[in-house]
Structures are given as C-alpha cells and as structure tokens.
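> Okay, structure incoming, though there's no sequence with it:
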C-alpha cells in the first residue's frame, strides 16, 4: 500500500468531513430509511429507494476517506526545509514566459486540489514540472495548447 501525500490542512478537512458523515449524515439517513419503511410496501417505495441509495453513497464515502487517511503521508509545509527547492506542500509564484502573467499556487494532494483557491494537484502537469526546481529556473509544461514555460519566482513553505 503506497503512501499518498496530503498536507496537514487537507488531512484536517478530510477528518472534519468524516466526522460529519458519521455523526450527522449517517444517523439522518438511517432515520429516513426507518420512516420510509413505515409507509409499507417496499417494492414501490421511492422514498425507501432514495434513502438506501443515499446510505450507500455515505457508507462508500466514509470507507474512501478512512482509506485515504490510513494511506496518507501527512506533510506540514511550515516544517519543510527544502532549501528553496519546489516540493510537495510548497507555495510558489510563477510567471508565464509567453504572456507575462503571474500566478501563485500551492502544490497539494489530489483531494485538496482547487484551482480557484490556487491549490494544484501534485499530479498536475505544472506541479510535476515545478517539483525539484529552484527560484529562477524555467519549468516546461506540455499543455493542451502546446509547450508552455514558467519561471519560478518564489518558493515558500507556509
């Protein structure tokens, strides 16, 4: 079983979701199933079918989160000392060499990725190109529109 990198914040978000699923969603769906059963004939009971489907989703998500947390290698970016090298958990400032546009990204686990929040997956093409680079280095990224080049302007561990 391979370890999956996850930031401290990402692990906490998964724990919060797991707690909600177990303490709020699971009891609610059990109550909904009990109520639907009280309506009688289960063969034509849409409420029962919907509640059972929801229960399956909740139980599947609980199992998925528990598995991810069991496999997680939790990394606190604030404790990293990669000597200026771009690594998992680092926050980087980059500049597109063609357009001159600058962007800030944090390299995170797949479950944490949210491009609108500036969090990119470790498995994304740009993150893979940036890993191991230092400030001033150029990362070449094969994008759908062709080869793009990004200069690494800053690396922070926060």
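Cool, got the structure. The shown structure was predicted, so the numbers you read here are calculated from the model rather than taken from an experiment. Numbers count the residues shown, from 1 in each chain.
> all contacts plus neighbour counts: C-alpha atoms, from now on.
Will do.
> And the closest residue to residue 140 other than its chain neighbours, how far from residue 99?
Excluding the flanking residues, the one nearest residue 140 by C-alpha to C-alpha, 6 or more residues apart in numbering is residue 149, at 4.6 Å. Distance, residue 149 to residue 99, by C-alpha to C-alpha, to the nearest Å: 10 Å.
> Same question for residue 29.
51 Å.
> second one coming, line it up with the first:
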C-alpha cells in the first residue's frame, strides 16, 4: 500500500471524521432505511433508494478513512530537524517576487489541505517547488498564468 503522509492535526481530523461517521451517520442511515422499508413497496420507494445511496457513501468514506489511517505516516513538524530546509509539515513564509505579497503556508497531506487555512498539499505545484529550499532561496512555480517566483523568507517547524 502507498503510505499517506499526515501531520498530527491532520490525522486527528481524519480520526474525528471516522468516529462521527461510525457513531452518528451510520446509525442515522440504518434508521432511515428501516423507516423507508416500513412504507411498503421498495420498488418505487424514493426514500429507500436515497437512504441506500447515502449508506453506500457513508460506508465508502469509512473504508477510505480506515485505509488512509492504517497507511498513514504521522509526522510532527515540531520534531523535524531538516536544518532549515522545507520538508513535509513545515510552515513557510513566502514573498511573491513580482507583487511583493507575503503569504504563509504549511505543507500538509492531500486530505488536510485547505488553502483558506493556509495549508497546501504536498503534491501541489507550489509545495513541490518549495521542497528542499531554505530561507533566502527563490522557488519557481509553474502556475496556470505562467511561471511565478517566490522568495522563501522563513521556514518554521511548528
């Protein structure tokens, strides 16, 4: 199996979702199926079909989360000693060389990426361009609008 890198917070987030699916969503779907069955003829019962479809989604997501967590490599950024280089889990302060805009990103696993929270996927073009760089380096990122350059201002292991 492919190992899935996760930060400590990302793994906790997936565990919480798994717990919610197992303890709340699964029983809710089972109750909805039982309710729909009690209405009689299942061949033309839209409630039953919707509940079965929801059950398939919930069970699929549970299996997906269990697989990811069982194959996870949980990385605590605070315990990393990468000698100032950017690696998985690090938080980086960048400056767009063209506009001068400053941004801060944490490089995280695919499942925990959320650009609104400043978390970018390790497989994203910007993260791939940043891996291995240190403060003071310039990273060239292939963006849809062409190549963008970012200067690495700071690398933090938090």
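Yep, it's here. Everything quoted here is computed from the prediction, not taken from an experiment.
> about what we covered before: the more surrounded of residue 29 and residue 99 of structure 1?
Applying other C-alpha atoms under 10 Å to residue 29 of structure 1 and residue 99 shows that residue 29 carries more neighbours, namely 19 against 10.
> isn't that one right next to residue 57, touching?
No - counting by C-alpha atoms under 8 Å, residue 29 of structure 1 stays clear of residue 57, with 10.5 Å between them.
> any shared contact partners between these two?
Common neighbours of residue 29 of structure 1 and residue 57 are not found (criterion: C-alpha atoms under 8 Å, 6 or more residues apart in numbering).
> May I see the buried residues of the helix or strand where residue 152 of structure 1 lies?
Here residue 152 of structure 1 sits within strand 146-156, counting by DSSP states H and E. Residues of strand 146-156 of structure 1 classed as buried: 148-156 (neighbour count, 16 or more other C-alpha atoms under 10 Å).
> what's the answer for stretch 113-125 of structure 2, then?
For stretch 113-125 of structure 2, the neighbour count (16+ other C-alpha under 10 Å) marks 113, 119-122, 124 as buried.
> and these, which two are the farthest apart?
119 and 124 (10.7 Å; C-alpha to C-alpha).
> Now do the contacts for residue 2 of structure 1.
Going by C-alpha under 8 Å, 6+ apart, residue 2 of structure 1 touches residue 71.
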